[in-house]
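Student: need a structure here:
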Amino acid sequence: MRLVTWNINSLRLRMPLLEKLTTSLLPDVVCLQETKVTDELFPLDAVRALGFEHLHYKGMKSYNGVAILSRLPLSPATNTPTWYGKEDCRHVAATVHAPEGDVTLHDFYVPAGGDEPDPDTNPKFAHKLAFVEEVTQWFTHNKPTRTVLVGDLNIAPLEHDVWSHKQLLKIVSHTPPETERLTHWQQTGFVDAMRHFVPPTDKLYTWWSYRNKDWRKSNRGRRLDHVWVTPDLVPQLASMSVLEDARDWPSPSDHVPVVMDIHPSP
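Tutor: Take a look at the predicted model:
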């Protein structure tokens, strides 16, 4: 199974980029975040024309939105919580009926958290921390097996997940309150699949701000997009790549796709 996760930053605007991605990589499953389209206006025909017959999505106008696009049969989960009491379309889950066996798939878009890392003065940051805490509690009581969790988690947890650990410690996405909470979430039963292939001592980014006119030259990136798997799937991890070149596509997202190949154990 070839799996892609990507914050596409508007599905309808970037349908040509999704077509470019799927034509070149032939993924079995694509998980999108920030689709920014209501369910009624979801581009069903265009997505199905790319070969994705099995779909599960939740969307809203102009903000958020998540979607699972699959060539493999899906059984959508219908009992996922309403996180933080908000119907803001940040999570979908499904069972993927893969040839090597069923896999549970979670696609998350964690709140960005605004600019000020103070929950007392910034409701967006308070929302972010509470969201991660609530999700962590849920997975603590619903232990995952044969599960893949992907998405824009909007937190770069490790020192080399950001261009400057020292300078970003007080910047939202890399502050200790966020990174500690994300680590606790991961410890509910997941392995960082991207770092399975790239050592924690190496720089690894998936996002570069639009403010950087020459993003390659400045390379002030952060790893905000993640792929986690439960330990029972680690032996099936075959390869991983971050499609940095997608940052140079026409009208790009500020995030790039992450590709994970999961193969049956020999």
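
Student: going forward, measure contacts between C-alpha atoms and count neighbours the same way
Tutor: Noted.

Student: and the helices in the chain, which stretches?
Tutor: Ranges of helices in the chain, per DSSP state H, are 15-25, 44-49, 123-141, 165-168, 176-186, 193-197, 215-218.

Student: of all those helices, which one is nearest residue 251?
Tutor: Ranking the helices of the chain by their distance to residue 251 (criterion: C-alpha to C-alpha) puts helix 15-25 first, at 8.8 Å.

Student: just checking, residue 257 touches residue 249?
Tutor: No - the criterion here is C-alpha atoms under 8 Å, and residue 257 misses it with residue 249 at 11.9 Å.

Student: centroid-nearest residue for this protein?
Tutor: For the chain, the residue nearest the mean C-alpha position is residue 151 (1.1 Å; C-alpha atoms, centre = their mean).

Student: for the residue nearest to that one when sequence neighbours are not counted, what are its contacts?
Tutor: The spatially closest residue to residue 151, leaving aside those adjacent along the chain, is residue 108, at 4.7 Å (C-alpha to C-alpha, 6 or more residues apart in numbering). Residues counted as contacts of residue 108 (C-alpha atoms under 8 Å, 6 or more residues apart in numbering) are 33, 66, 90-92, 149-153.

Student: check contacts around the residue lying closest to residue 177 once chain neighbours are set aside.
Tutor: For residue 177, the nearest residue in space outside its immediate sequence neighbours is residue 129; the separation is 7.6 Å by C-alpha to C-alpha, 6+ apart. The neighbours of residue 129, taking C-alpha under 8 Å, 6+ apart as the test, are 177-178, 181.

Student: what do you get for residue 126?
Tutor: Shown here is residue 126, whose contacts under the criterion C-alpha under 8 Å, 6+ apart are 113, 118-120.

Student: quick one: distance of stretch 12-30 to the chain centre.
Tutor: Distance, stretch centre to chain centre, for stretch 12-30: 16 Å (C-alpha atoms, centre = their mean, to the nearest Å).

Student: can you give me the strands in the stretch 51-200 of the chain?
Tutor: Counting by DSSP state E, counting those that start in this stretch, the segments of the stretch 51-200 of the chain that form strands are 54-58, 66-70, 74-76, 91-98, 101-109, 147-152, 191-192.

Student: one more to put side by side:
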Amino acid sequence: MTQRVTIASWNINSVRFRLEAVERFLREAAPDILCLQETKVEDGLFPHPLFEQLGYGHRAIKGQRMHHGVAILSRLPLADHGHHDWQDNGEARHIGVRLPGGVRLENVYVPAGGDVPDVDANPKFAQKLAFIERMTRWSEALTEPTLIVGDFNIAPLESDVWSHKQLLDVVSHTPIEVEALGRLQAAHGWVDLGRRFHPAPARLFTWWSYRAKDWAASDRGRRLDHMWASPAVAETAVAHHVYEPCRAWLKPSDHIPILTEFAW
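Tutor: Coordinates of the predicted model:
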């Protein structure tokens, strides 16, 4: 019997500050599973009651005070909770679980990398590339059917940014980052579900800076949020959606939710 499962991902930029937005999204889109990044809350202060009330009785969290933090909120049972320290410094940037049926779900928040795309001048940029390299080594050894989602903080394709030419030297779209992400994708044959259903050069932004006076009018977006699947898992995907109206909600995140529908 085929089961329809919907999995969403959203860099919420503080789950407690944007709790009303999260609740609205869960009520309107009703995903079976929501993966959050940048929750910015210690585990003991995570707002469990709301999610329990909304039916997301299964949760896996990895929090940190004021920074980073990831969570998986689910209507479906979750097993084998665990995390990888791809940052190699204890930061809360990953949480993983096993879903019913055996698929692994990995939720990741890749470091932004600072402002200067130079590994010698900017330690944050070097850490970002090292993080992706550790993910690549992990992907090479991966044997389970897996879905990895989250804020990758890289817009790989020319059509993934508002201006390829103007952003070539801007962290998130530099050639060195794009090449590193390409090696990561090749290491496991990951299928980019966003571009599978919305092939380039279709517009598919997921992030707009807070600095823009009118983000919608300027539309200087980037596709920083991704869902990648093992080939076998990708074959079960039936649709992929982006929820751009969420960027205009009260107290918005600078990211919007993305969601993939699967038939398992």
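
Student: returning to that earlier point: roughly how far does the residue nearest to residue 177 of the first structure sit from residue 121 of the first structure?
Tutor: In this view, residue 129 of the first structure and residue 121 of the first structure are 13 Å apart by C-alpha to C-alpha, to the nearest Å.

Student: what of residue 166 of the first structure?
Tutor: Here residue 166 of the first structure is placed at a distance of 24 Å from residue 121 of the first structure (C-alpha to C-alpha).

Student: same thing with residue 248 of the first structure?
Tutor: Distance of residue 248 of the first structure to residue 121 of the first structure, computed by C-alpha to C-alpha: 37 Å.

Student: just residue 69 of the first structure next, same as before
Tutor: 38 Å.

Student: neighbour-wise, which of those two wins?
Tutor: Using other C-alpha atoms under 10 Å as the criterion, residue 69 of the first structure and residue 121 rank with residue 69 on top: 24 against 10.

Student: settle this for me: the residue nearest to the centre of the first structure is touching residue 111, isn't it.
Tutor: No - in this structure, residue 151 of the first structure is not within contact of residue 111 by C-alpha under 8 Å, at 11.5 Å.

Student: coming back round to it: turn the strands of the stretch 51-200 of the first structure into JSON lines, including distance to residue 6 of the first structure.
Tutor: Rendered in JSON lines, the data for the strands of the stretch 51-200 of the first structure read as follows (distance: least, C-alpha to C-alpha, whole Å):
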{"stretch": "strand 54-58", "distance to residue 6 of the first structure": "14"}
{"stretch": "strand 66-70", "distance to residue 6 of the first structure": "10"}
{"stretch": "strand 74-76", "distance to residue 6 of the first structure": "19"}
{"stretch": "strand 91-98", "distance to residue 6 of the first structure": "14"}
{"stretch": "strand 101-109", "distance to residue 6 of the first structure": "10"}
{"stretch": "strand 147-152", "distance to residue 6 of the first structure": "7"}
{"stretch": "strand 191-192", "distance to residue 6 of the first structure": "17"}
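
Student: tell me the most buried of those?
Tutor: Relative to the other members of the strands of the stretch 51-200 of the first structure, strand 66-70 carries the highest mean neighbour count by mean count of other C-alpha atoms under 10 Å, namely a mean of 26.

Student: report the aligned residue range of the second structure for it.
Tutor: Per TM-score structural alignment, the counterpart of strand 66-70 of the first structure in the second structure is residues 70-74.

Student: list of residues touching the matching stretch?
Tutor: Contact with stretch 70-74 of the second structure is made by 32-39, 51, 56-63, 92-95, 107-109, as judged by C-alpha under 8 Å, 6+ apart.

Student: likewise for stretch 203-210 of the first structure?
Tutor: Under the criterion C-alpha under 8 Å, 6+ apart, residues 160-163, 198, 215, 219-225, 242, 244, 254-258 lie in contact with stretch 203-210 of the first structure.

Student: list only buried entries from the residues you listed.
Tutor: With neighbours counted using 16 or more other C-alpha atoms under 10 Å, those contain these buried positions: 160-163, 215, 220-225, 242, 244, 254-258.

Student: among the residues you listed, name the ones in strands.
Tutor: Helix and strand membership here follows DSSP state E; of these, those in strands are 221-222, 225, 242, 258.

Student: and the closest residue to residue 156 of the second structure other than its chain neighbours, how many neighbours does it have?
Tutor: The shortest distance from residue 156 of the second structure to any residue other than its chain neighbours is 5.0 Å, reached at residue 178 (C-alpha to C-alpha, 6+ apart). Burial of residue 178 of the second structure, expressed as a neighbour count using other C-alpha under 10 Å, amounts to 16.

Student: for the match of strand 66-70 of the first structure, give me the average deviation versus the first structure.
Tutor: Taking mean C-alpha distance after the TM-score superposition for the first structure, the mean distance separating stretch 70-74 of the second structure from the aligned residues in the first structure is 0.4 Å.

Student: quick one, what contacts residue 34 of the second structure?
Tutor: Contacts here follow C-alpha under 8 Å, 6+ apart; on that basis residue 34 of the second structure touches 7-10, 72-74.

Student: okay, the helices of the first structure in CSV with distance to residue 207 of the first structure next?
Tutor: Supplementary listing: these in CSV, determined by distance: least, C-alpha to C-alpha, whole Å:
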stretch, distance to residue 207 of the first structure
helix 15-25, 16
helix 44-49, 24
helix 123-141, 19
helix 165-168, 14
helix 176-186, 17
helix 193-197, 15
helix 215-218, 10
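
Student: so which of those is nearest residue 83 of the first structure?
Tutor: Shortest distance between residue 83 of the first structure and those, using C-alpha to C-alpha, is found for helix 123-141: 6.3 Å.

Student: may I see the buried residues of that closest one?
Tutor: If you call a residue buried by 16+ other C-alpha under 10 Å, then helix 123-141 of the first structure has these buried ones: 124-136, 138.

Student: same deal with stretch 13-29 of the first structure?
Tutor: 14, 17-19, 21-22, 26-29.

Student: now swap in stretch 244-253 of the second structure and tell me
Tutor: When neighbours are counted by 16+ other C-alpha under 10 Å, the buried residues of stretch 244-253 of the second structure are found to be 244, 246-247, 252-253.
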